[in-house]
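>>> Here you go, sequence then predicted model.
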Amino acid sequence: MIMKKIEPRQIAKKWIKRLGLVILPLIIGGIWQNVMQEKESQLFPPPGNIFSVQSHDMHIYGTGTGKSTVVFIPGSGTPNAFTDFTYLQKELQPYARTVSYDRAGYGWSVQTSSPRTIDTITEELHELLEKADESGPYLLAAHSLGSLEALRFAQKYPDEVKGIVLLDGGSPEYYANESEVKAYALNRLMAGLRMTGIVRALGNVGILLPLSGENVRYDLLPDEVKEIDASMYYNHLGDDSNLSFIAHMNENAQAVMEGGYLHDVPLLILSSDGDQEWGEVQQQLLHWSTTSVQETIPASQHYLHWSHKEMVASKLVEILRKVEKEGHPKNDVR
């Protein structure tokens, strides 16, 4: 049997053709992503107000009235705080004033080159609340990595915090040792899928990546908010703005630890039903206040304010009534 010799040129052409079949769809997807991003920026104007804070513009959305103001702090990489907290803000309208806001580069807030250190982020939030004429003392409700921001805010502005609720937040001890490389790699993967239009294509056939909790929230959103949420997901997942936040995660956690435990700030720790390691992290948070309470919500997910939204709303109303009845404690920092 005579074997036919394959010329190197034929092999090269074959591989170029295969490569083209992979690259061409990605180029088309990238163009589609850019066109849709520009279109959606016009379709969905900010529902709240924009204020110039330090080096960039930030978006804040407020609703409801009451004795207290609840400030919702999003987790790391959450595409849009308005849609993520829309249920809780609506449910709490009869009980309190509530606000949500977007960090730099997310939602309707613009990017900044300012490093995402914990003090910078906390000072930006403080200035934003002042410019929006939102009055404290506040009840801070923080999701995930937002726990660092809530604790640091209470350290820096103790007289302006009447209580803290952590929504499956991690402890500073945990984030001080968590791998920044792992978080960075996940961010880059999500960014690649977004910029090439793959995330948008998957979403259009009903597949929302569970890594960011979008598959939990989206199905539970009211119809009028779903399009906004999808747009924010397609345009901000794995955004570069989160890289600096991730890169400073260990040192930010260390700064919070050096700031010292909170004295008697009411601290409610609502935890997802995770593994043993995550349970230990939740127990670490108990030491951060002399009036802390931790509760694990059975069969819940990391975005527990969606997987168990009614229960979380009820817990927030409970702590609101508690801190309003007992008055504003002397929030010293040890």
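Sure, I can see it.

>>> When you work out contacts or count neighbours from here on, use the C-alpha atoms and nothing else.
OK.

>>> ok now do residue 107, which residues does it touch?
Residue 107 makes contacts with 59, 79-82, 232, 236, as judged by C-alpha atoms under 8 Å, 6 or more residues apart in numbering.

>>> The lengthiest helix in the chain packs against which elements?
Looking across the chain with DSSP state H, the single longest helix is helix 8-43. For helix 8-43, the elements it packs on are helix 180-195, helix 223-236, judged by 3 or more C-alpha pairs under 8 Å, 6 or more residues apart in numbering; DSSP states H and E.

>>> for the most centrally placed residue in the chain, what are its contacts?
Centre of the chain computed as the mean C-alpha position; nearest residue by C-alpha atoms, centre = their mean is residue 75, 2.5 Å away. Residue 75 is in contact with 142-146, counting by C-alpha under 8 Å, 6+ apart.

>>> Over to residue 99. Which of the three states is it?
strand (DSSP: H, G, I helix; E, B strand; the rest coil).

>>> can you pull the buried residues of whichever strand or helix holds residue 70?
According to DSSP states H and E, residue 70 maps onto strand 69-73. Neighbour counts over strand 69-73 (16 or more other C-alpha atoms under 10 Å) mark 69-73 as buried.

>>> which helices and strands sit right next to it?
strand 97-101, strand 138-143, helix 146-156.

>>> Reformat the ones you listed as TSV; add mean neighbour count and distance to residue 20.
Converted to TSV, the helices and strands packed on strand 69-73 look like this (neighbours: other C-alpha atoms under 10 Å; distance: least, C-alpha to C-alpha, whole Å):
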stretch	mean neighbour count	distance to residue 20
strand 97-101	25	42
strand 138-143	25	43
helix 146-156	24	42
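
>>> would you turn the ones you listed into TSV with distance to residue 29?
Converted to TSV, the helices and strands packed on strand 69-73 look like this (distance: least, C-alpha to C-alpha, whole Å):
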stretch	distance to residue 29
strand 97-101	30
strand 138-143	32
helix 146-156	32
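
>>> ok, structure two:
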Amino acid sequence: MDLETGKKPASKMKKILFILLKVLAVIVIAIVLFVATVFVVNKISSKSEEGKIKPYGQSVKVDGKNMNVLIQGQGEETIVLLPGQGTATPALDFKPLIEELSPFYKIVVVEPFGYGLSDRTDKERTTDNIVSEVHEALQSLNIDRFILMGHSITGIYGLDYVNKYPNEVSAFVGIDTSVPAQGGMDKKLPLGAFKLLKQSGFGRLMTSFGEDPFAGMPYDDETKKQMKMLSNKNMFNNTSLNELENLYPNFVAARSLSFPKELPLIFFIQANNTGVKGWIPLHEEQIKDSVHGKVMTFEGGHYLHHTKSKEIAENFRAFMEQVKQDK
């Protein structure tokens, strides 16, 4: 017994323990309510946004599903634009570049399955399947001769495309495109965590309180709204997660390929990519045997077409004009 209070120590400890348990219970209930609120808000917001997303482009049947394609411009030559991995809204993302190129070319933006307004698919996201699907979409539109232009991962898929269908592609243009030999692609990605972020609604919460990815970008307010809604819709969907799962195998498979010697080839890349060692030399290696090959660097981020569309368009047109003169 405590001589000062006359109470047994055990009773005092029980009271403290009871208070701690109550506090812990309140904390747990608060966390559960917060998680439930985030989940419900995400579900309600997703349902609400479904009716606010404005359609663009046209759908073509590919492997029994709908693939969205945007066509703009009336030029005699056609440019097919392919997005970087994870670009939620390719046709809107490429808008600044489309505006620069469409006065001179017919522009065709293909939104692969899992991107933009295209359906999702359960088919494995191997390079072979992705390239075959893009080819099927273009064939259904009677597009069988074009300049292939793309961002980031198109460096891998495009390399496969020009080797599979050499008679269709008249030139390849890479916008900070991936290179098969670049390092770091064997890292394990937390795909389970990505899926949980999507399903729980915390992915939406994080983007809502994060920095605006389109701040200062050349998009009007309505386009930004559409891009944000489609980003929430397509974020970490099963098709894109499967593409991430196949990322490293796709890079490995591309290592046995090279661009055809006679194919005009130009790369627009970051001048200072600190994330990938030897970024410029890797691209210079890709053009070393090309009859018409060029590497140009720009100050800017990975999405160079957000900030350097005018320069890309002007230098691309000058490059193609020189190719024609040299023939």
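Happy to help now that I have it. Note that the structure is a prediction, hence the values are computed from the model and not measured.

>>> Superpose the two chains and report the TM-score.
TM-score for the superposed chains, counting by TM-score structural alignment, normalised by the length of structure 2: 0.85, backed by 315 aligned residues with a C-alpha RMSD of 2.6 Å.

>>> just to revisit the earlier point, most neighbours out of the contacts of residue 107 of structure 1, which is it?
Counting neighbours by other C-alpha atoms under 10 Å, residue 79 comes out on top of the contacts of residue 107 of structure 1 with 29 neighbours.

>>> next SSE after the strand holding residue 70 of structure 1?
Downstream of strand 69-73 of structure 1, the next assigned helix or strand under DSSP H and E is helix 81-84.

>>> check the fit of that next one onto structure 2 and give the mean distance.
In the superposition with structure 2, the aligned residues lie an average of 0.9 Å away from helix 81-84 of structure 1, counting by mean C-alpha distance after the TM-score superposition for structure 1.

>>> quick one on the thing from earlier: for the helices and strands packed on helix 8-43 of structure 1, give me JSON lines that also has distance to residue 162 of structure 1.
Listed next are those as JSON lines, based on distance: least, C-alpha to C-alpha, whole Å:
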{"stretch": "helix 180-195", "distance to residue 162 of structure 1": "32"}
{"stretch": "helix 223-236", "distance to residue 162 of structure 1": "31"}
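
>>> looking at those helices, which is closest to residue 272 of structure 1?
helix 180-195 (19.9 Å; C-alpha to C-alpha).

>>> Name the residues of whichever helix or strand comes after the closest one that are buried.
For helix 180-195 of structure 1, the succeeding helix or strand toward the C-terminus, using DSSP H and E, is helix 198-204. Using 16+ other C-alpha under 10 Å as the test for burial, helix 198-204 of structure 1 gives 198-201, 203.

>>> Show me the contact partners of helix 198-204 of structure 1.
Counting by C-alpha under 8 Å, 6+ apart, 29, 33, 193-194, 208-209, 230, 234 sit against helix 198-204 of structure 1.

>>> Over to stretch 310-317 of structure 1?
When contacts are defined by C-alpha under 8 Å, 6+ apart, stretch 310-317 of structure 1 is touched by residues 88, 91-92, 95, 165, 304-305.

>>> tell me the two of those residues that are most distant?
Those two in those that are separated most widely, counting by C-alpha to C-alpha, are 95 and 304, at 20.9 Å.

>>> Of the two, give the one with the bigger neighbour count.
Applying other C-alpha under 10 Å to residue 95 of structure 1 and residue 304 shows that residue 304 carries more neighbours, namely 24 against 18.

>>> Just confirm that one contacts residue 269, I think it does.
No: between residue 304 of structure 1 and residue 269 there is no contact under C-alpha atoms under 8 Å: 11.9 Å.

>>> Identify the contacts common to the two.
Common neighbours of residue 304 of structure 1 and residue 269, using C-alpha under 8 Å, 6+ apart, are 167-168.

>>> How many residues are close by the aligned residue in structure 1 for residue 242 of structure 2?
Residue pairing (TM-score structural alignment): residue 242 of structure 2 is matched to residue 244 of structure 1. By other C-alpha under 10 Å, the residues close to residue 244 of structure 1 number 15.

>>> Residue 244 of structure 1 sits in which helix or strand?
Applying DSSP H and E, one finds residue 244 of structure 1 within helix 241-247.

>>> mean shift of that helix relative to structure 2?
So helix 241-247 of structure 1 averages 1.6 Å relative to structure 2 (mean C-alpha distance after the TM-score superposition for structure 1).

>>> which helices and strands sit right next to the helix or strand that that helix is followed by?
Downstream of helix 241-247 of structure 1, the next assigned helix or strand under DSSP H and E is helix 249-259. Packing contacts for helix 249-259 of structure 1, counted by 3+ C-alpha pairs under 8 Å, 6+ apart, involve helix 146-156, helix 172-175.

>>> Out of those helices, which is closest to residue 252 of structure 1?
Between residue 252 of structure 1 and those, the tightest spacing by C-alpha to C-alpha is seen for helix 146-156, at 7.5 Å.

>>> Show where the closest one falls in structure 2, residue numbers please.
The aligned range for helix 146-156 of structure 1 in structure 2 is 154-164, by TM-score structural alignment.

>>> With structure 1 overlaid, report how far that stretch is off on average.
Mean deviation of stretch 154-164 of structure 2 relative to structure 1 after superposition (mean C-alpha distance after the TM-score superposition for structure 1): 0.8 Å.

>>> now what about that stretch, what contacts it?
Here stretch 154-164 of structure 2 has contacts from 82-84, 127-128, 130-131, 148, 150, 168-169, 172, 174, 177-180, 250-251, 254, 257-260, using C-alpha under 8 Å, 6+ apart.

>>> now the residues you listed: which count as buried?
Looks like those have 82-84, 127, 130-131, 148, 150, 168-169, 172, 174, 177-180, 250-251, 254, 259-260 buried, using 16+ other C-alpha under 10 Å.

>>> what's near enough to touch whatever residue of structure 2 lines up with residue 98 of structure 1?
Taking TM-score structural alignment, the alignment pairs residue 98 of structure 1 with residue 107 from structure 2. Counting by C-alpha under 8 Å, 6+ apart, residue 107 of structure 2 touches 70-73, 78-81, 98, 101.

>>> tell me which of the residues you listed is nearest to residue 34 of structure 2?
For the contacts of residue 107 of structure 2, the nearest to residue 34 of structure 2 is residue 70 (40.4 Å; C-alpha to C-alpha).
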